[in-house]
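*Asks:* sequence first, predicted model second:
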Amino acid sequence: MRETIFDEHAMRLLLASKGLTIEAWAKALNISKVTLYRKMSGESDFWRDEIQKTCEFVEEKSLNYIFFASRVT
């Protein structure tokens, strides 16, 4: 069975490659760092508008490979 997950490692690499921080990303989403960490760990889901804002923040058209990664279980 395939499960869709958020690829935290890929997102951290993308942020680092662009010189961006978790703090700046949280600010761009208008949420706290704690809330963002909960979303990244899978405790809470990302909303569609947060995914869109993230694409704008990192200047990428699509981040499906990060937000909709597959994990075989």
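*Replies:* Structure's in. What do you need? This is a predicted model, so every value here is computed, not measured.

*Asks:* contacts and neighbour counts: CA atoms only from here.
*Replies:* Noted.

*Asks:* and K27, what element?
*Replies:* Assigned by DSSP states H and E, K27 belongs to helix 22-29.

*Asks:* what comes up buried for that helix?
*Replies:* By neighbour count with 16 or more other Cα atoms under 10 Å, helix 22-29 contains the buried residues W25, A26, L29.

*Asks:* and here's the other structure:
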Amino acid sequence: MGIVIRLDRVLAERKMQLTELAKRVDVSIVNLSKLKTGKVRAVRFSTLEAICRELDCQPGDILEYEADE
């Protein structure tokens, strides 16, 4: 399975909408939506840093590795 994006879980825990996060990190809602659904192949460290700053979390809270079985 590989890398799994858990942004939706962290947003729910923080009771924050994707639109609010997009405004706070100055990233388009479309790009954050693609990240949330795992439809991206890369994420900039600066974007990841901004997301973690605004959500008060660690990168490992958003990104997880799941081995293929």
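*Replies:* Yep, it's here. It should be emphasised that the depicted structure is a prediction, and the values quoted were computed from it without experimental measurement.

*Asks:* which bit of structure 2 covers the helix holding K27 of structure 1?
*Replies:* Per the alignment by TM-score structural alignment, helix 22-29 of structure 1 matches residues 18-25 in structure 2.

*Asks:* who's in contact with the matching stretch?
*Replies:* L11, S28, I29, L32, S33, T47, A50, I51, E54 (Cα atoms under 8 Å, 6 or more residues apart in numbering).

*Asks:* pull out the buried members of these.
*Replies:* So, by 16+ other Cα under 10 Å, the buried ones in the contacts of stretch 18-25 of structure 2 are L11, L32, S33, A50, I51.

*Asks:* got the contact list for the fourth one?
*Replies:* If I follow you right, that is A50 of structure 2. V25.

*Asks:* which helix or strand contains it?
*Replies:* Per DSSP H and E: helix 45-55 holds A50 of structure 2.
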